[in-house]
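Q: Make a model of this:
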Amino acid sequence: MKLAALQMQAVAGDVAANLARIEKAAREAATAGANLLITPELALTGYGAGEAIRKLAEPAAGEQADRLAAISDATGIGIVAGFAERDGDAVYNSALYVDGLGARTVYRKSHLYGPYERSLFVPESPKSQVINHRGTMVGLLICYDVEFPENVRRLALAGAQVVAVPTALPASDHDELIARKMIPVRAFENQIFVAYVNHFGNDALFSYAGLSVVAAPDGTLLAEAGKSGEALVITDIDTGGYDESRATNSYMADLRS
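A: Modelled structure (predicted):
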């Protein structure tokens, strides 16, 4: 599988502009041979849109999801994008997977970060959301979820080979520790790939760290973006290419419950 990660600067509150940017990236990624594009947390609404997020929230069968599916169908590439999902009176911080106009899969964030998210969203119970993307098993998490090792281990035990993590990591004195050290450890301790895809720049409420990465089962970084600037990073995911690492670092085979 060839994976593309879009580190983007979403326009807070402007779904049309954000969908247009995702469409451009999907076309570029498909031209480069990628078959899965991952975008940041709340990429459709922008993470820092505040209370407007609740007004912009739509069901997984809504117009925003339809547009994302149409982009996937037109470009031939699967897409994982963060969006605000409405289900009745509840709003979830969710990630939507589409692959053409076929089935859609939604993952709802289970670990909300800070008072901002808790004021806007309802947390979902932790679960193992794994999809079969053209023969590769892809698990879904969102941002803060990946900082709890139990969540990644749960996906690995459920058969995930790759974990896609749309994120909105803020700029801080420990942003590089999370992106450049914690994410490779999550990949290494579960012997899987982890794609951690962030925003960059600023909106009215937050500054973002950038630092998107794709980590391999042996803990190496296959692809990475800088702290500033948009980046569409594309890398090959060879799920059968790390047998030696799995044999040497046999955490999953030796795990006792």
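Q: C-alpha from now on. contacts and neighbour counts both.
A: Fine.
Q: any idea how far Glu58 lies from His111?
A: Distance, Glu58 to His111, using C-alpha to C-alpha, to the nearest Å: 21 Å.
Q: These two: which is more packed in?
A: His111 (23 against 20; other C-alpha atoms under 10 Å).
Q: The more buried one touches Asp145, doesn't it?
A: Yes: with contact defined as C-alpha atoms under 8 Å, His111 reaches Asp145; the gap is 5.4 Å.
Q: Do you have the helices of this structure handy? List them.
A: Applying DSSP state H to the chain gives helices spanning 15-31, 52-56, 63-75, 114-120, 149-157, 175-176, 183-190, 243-248, 251-254.
Q: which outside residues touch the third one?
A: Outside of helix 63-75, the residues within contact range by C-alpha atoms under 8 Å, 6 or more residues apart in numbering are 15, 19, 23, 26-27, 30, 44, 58-59, 78-79, 96, 98-101.
Q: If you rank those residues by neighbours, which is first?
A: Leu44 (31 neighbours).
Q: who touches that one in this structure?
A: Contacts of Leu44 (C-alpha under 8 Å, 6+ apart): Ala10, Asp14, Val15, Asn18, Leu19, Gln64, Ala81, Gly82, Phe83, Ala84.
Q: Filter those residues down to the buried ones, PyMOL style.
A: To isolate the buried ones among those in PyMOL, judged by 16 or more other C-alpha atoms under 10 Å, type:
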select buried, resi 10+15+18+19+64+81+82+83+84
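Q: of the contacts of Leu44, closest to Val138?
A: Distance to Val138 across the contacts of Leu44 (C-alpha to C-alpha) is lowest for Ala81, with 13.8 Å.
Q: Would you check that the closest one makes contact with Tyr97?
A: Yes: Ala81 is in contact with Tyr97 according to C-alpha under 8 Å; the separation is 6.7 Å.
Q: Another for comparison:
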Amino acid sequence: MSSITIGLLQAGFDGLPLENAGKAVDMVRKGFREADLIVLPEYSMLNPFKIGDPVKVYGYAETPVTSKYLSELSRLAEELGAFILAHFIEKTDTPPLTYSTSVLITDKGEAIPVYSKTHLFDAYGFRESSFFKPGKGPGRVVSVKGVKIGFTICYDLRFPELYRLYALSGSDLILVQAGWVKGPYKEEALDKLASVRAHENTVYIALADHVGEAFVGRSGVFNPWGLRELDLGWRETYMEHEVDASLVAEARKTLPVLEQAKAKWEIKQAG
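A: Take a look at the predicted model:
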């Protein structure tokens, strides 16, 4: 079975897009060893809550084809010979709303949008829907070095059906780009939810979180048994970790929940 080395960047990004790109490039370049795929956190292009005004956020949004922000990361991907998963504020045709999009940059520098955030963070007093349009469901499942990968963003972690769909689509690894806001029991929730999503789907979860005054950090990797294998703690850092798809196959043989799942339940809300 295949394996892949994941690089996770955990940092705070309070500037404008090119400034934030420069910080990400510097941190990754200094810490890089042998990662095949590097994951940047949510809001690493721009933090909409820091800007505060949806119209101003839309003014900084770009399209993938012409993006100066993605161009900076594309150069780094080519330099390192690694894939990079960027978080991207994408223009729509319905201003001032944008898409919260995961863009996979290949080791050749090609930028490919793979997912737009489905579940917007309208909770705990926040209204992410003031800035973003929701995506339309699961994104692509992409193979990197023979490991099949699904993509999610932050608040999606609270919605298990999305992760089950990725697992049933063959994902060995599901990536989470997060800007997990601090609050009572929020750090504990992040840790437990990532662990449960991994175990209930016998899949790896790799999570890159924003950190700083407003965000909890605690980025890391969770194996198919739900055990945390890597913890980036509460500081700005970059770390790498190997994900072995043979452990996914072993877990699914021992615990065949995906084979046993009733995949076509019809769920209707009461009332």
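Q: Mind checking the TM-score on these two?
A: Once superposed, chain against chain, the TM-score is 0.91 (TM-score structural alignment, normalised by the length of the first structure); 250 aligned residues with a C-alpha RMSD of 1.7 Å.
Q: which residue is nearest the middle of the second structure?
A: In the second structure, the C-alpha nearest the mean C-alpha coordinate belongs to Gln177, at 2.3 Å (C-alpha atoms, centre = their mean).
Q: pretty sure it contacts Ile205?
A: No: between Gln177 of the second structure and Ile205 there is no contact under C-alpha under 8 Å: 10.7 Å.
Q: Residue in the first structure paired with Asp156 of the second structure?
A: Alignment note (TM-score structural alignment): Asp156 of the second structure maps to Asp145 of the first structure.
Q: One more: Leu247 of the second structure?
A: Looks like Leu247 of the second structure aligns to Gly241 there (TM-score structural alignment).
Q: Report the separation between that match and Met252 of the first structure.
A: 17 Å.
Q: Which position in the second structure pairs with Ala69 of the first structure?
A: Under TM-score structural alignment, Ala69 of the first structure pairs with Ser74 in the second structure.
Q: With Ala223 of the first structure instead?
A: Checking TM-score structural alignment: Ala223 of the first structure goes with Leu230.
Q: for Gly159 of the first structure, same thing?
A: Checking TM-score structural alignment: Gly159 of the first structure goes with Gly170.
Q: same deal with Lys55 of the first structure?
A: By TM-score structural alignment, Lys55 of the first structure lines up with Gly59.
Q: mind checking how far its match is from Ile89 of the second structure?
A: Looking at Gly59 of the second structure against Ile89 of the second structure, where the rule is C-alpha to C-alpha, the gap reads 10 Å.
Q: before we move on, back to that, list the residues that contact both of Gln177 and Ile205 of the second structure?
A: By C-alpha under 8 Å, 6+ apart, no residue touches both Gln177 of the second structure and Ile205.
Q: List of residues touching stretch 17-26 of the second structure?
A: Residues beyond stretch 17-26 of the second structure that count as contacts (C-alpha under 8 Å, 6+ apart) turn out to be 9, 13-14, 40, 44-46, 60, 68-69, 72-73, 76.
Q: no, scratch that, I was asking about stretch 137-148 of the second structure
A: So stretch 137-148 of the second structure is contacted by 2-4, 114-118, 149-151, 162, 165-166, 169-173, 245 (C-alpha under 8 Å, 6+ apart).
Q: Return the members of those classed as buried.
A: Counted by 16+ other C-alpha under 10 Å, the contacts of stretch 137-148 of the second structure give 3-4, 114-118, 149-151, 162, 165-166, 170-173, 245 as buried.
Q: from these, which ones fall inside strands?
A: Ser3, Ile4, Val114, Tyr115, Ser116, Ile149, Gly150, Phe151, Leu173 (DSSP state E).
Q: which of the residues you listed sit farthest apart?
A: Between any two of those (C-alpha to C-alpha), the greatest distance is 26.2 Å, for Ser3 and Ser116.
Q: Verify the stated contact: Trp97 of the first structure with Phe83.
A: Just to correct that, residue 97 of the first structure is Tyr rather than Trp. No: judged on C-alpha under 8 Å, Tyr97 of the first structure makes no contact with Phe83 at a distance of 10.5 Å.
Q: Could you dump the contacts of Leu44 of the first structure into a markdown table and include distance to Val185 of the first structure?
A: Putting these into a markdown table (distance: C-alpha to C-alpha, whole Å) gives the following:
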| residue | distance to Val185 of the first structure |
| --- | --- |
| Ala10 | 28 |
| Asp14 | 35 |
| Val15 | 34 |
| Asn18 | 31 |
| Leu19 | 32 |
| Gln64 | 34 |
| Ala81 | 24 |
| Gly82 | 24 |
| Phe83 | 27 |
| Ala84 | 29 |
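Q: Asn202 of the first structure: which of the contacts of Leu44 of the first structure is nearest?
A: Closest to Asn202 of the first structure, out of all of the contacts of Leu44 of the first structure and judged by C-alpha to C-alpha, is Ala10, at 9.1 Å.
Q: residues contacting the nearest residue to that closest one once chain neighbours are set aside?
A: Distance criterion C-alpha to C-alpha, 6 or more residues apart in numbering; nearest residue to Ala10 of the first structure, sequence neighbours excluded, is Gly46 at 5.1 Å. By C-alpha under 8 Å, 6+ apart, the residues touching Gly46 of the first structure are Ala10, Val11, Ala12, Gly13, Asp14, Val15, Asn18.
Q: thought Leu232 of the second structure was touching Val211?
A: No: assessed by C-alpha under 8 Å, Leu232 of the second structure is found out of contact with Val211, at 10.2 Å.
Q: higher neighbour count, the two?
A: The neighbour comparison of Leu232 of the second structure against Val211 (other C-alpha under 10 Å) goes to Val211, with 27 against 20.
Q: Show me what the more buried one aligns to in the first structure.
A: Under TM-score structural alignment, Val211 of the second structure pairs with Phe200 in the first structure.
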